[in-house]
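how does the following fold in three dimensions:
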Amino acid sequence: MALIAKVKEYREKAGYKQSELVEMVGARRETIVHLENGKYNPSLKLAMDIAKVFGTTVEELFEFTEE
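Below is the predicted model:
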């Protein structure tokens, strides 16, 4: 299974820089970079924090697909 993260799409639509999102959710910049590139599976807390920033659900931001 592969994780598809729509974080970059939502971040750009909201007009946030990566550094701004990092501060809002208390993560490291590298974490957000890897998450946006599909190389990191977030903890449930981080996924929920990011979803809260964008006013959406975890299920909308993250999706598992068969490879």
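
going forward, measure contacts between C-alpha atoms and count neighbours the same way
OK.

check contacts around Arg11.
Applying C-alpha atoms under 8 Å, 6 or more residues apart in numbering, one finds that Arg11 lies in contact with 17-18, 21, 54.

quick one: it is in a helix?
Yes. Assessed with DSSP: H, G, I helix; E, B strand; the rest coil, Arg11 lies in a helix.

how about this one, so we can line them up?
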Amino acid sequence: MDIQQIVARNVRRYRLAAGLSQWQLVDRLEALDADLGVDQAYLSHLENGRKNPTLTTLWYISEALGVKIEQIVKE
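Now for the predicted structure:
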């Protein structure tokens, strides 16, 4: 499995484990950095392995989900 698919799977898994919808995760991301530019469509593409997020985006996602960034990229 490639890293893009690993990230996709893990973001979705941790989001669901936190009981968050994609919209709720986007709200958390906007609260952390309003200029991040992640919307629900982007998050959907990311979770389906069609977007390759930057390290900054991964860091904010991990913060919003309350997990370490290592957990997002670990197979």
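
before we move on, back to that, closest one of the contacts of Arg11 of structure 1 to His34 of structure 1?
Gln18 (11.4 Å; C-alpha to C-alpha).

need the counterpart of the closest one in structure 2.
Counting by TM-score structural alignment, Gln18 of structure 1 corresponds to Gln22 in structure 2.

and what of Val58 of structure 1?
In structure 2, Val58 of structure 1 lands on Ile69 (TM-score structural alignment).

count of residues packed around its match?
When neighbours are defined as other C-alpha atoms under 10 Å, Ile69 of structure 2 has 16 of them.

for Glu70 of structure 2, same thing?
As a burial measure, Glu70 of structure 2 scores 11 neighbours (other C-alpha under 10 Å).

give me the contact list for the host helix or strand of it.
In this assignment (DSSP states H and E), Glu70 of structure 2 forms part of helix 69-73. Applying C-alpha under 8 Å, 6+ apart, the contact partners of helix 69-73 of structure 2 are 3, 6-7, 10-11, 58-59, 62-63.
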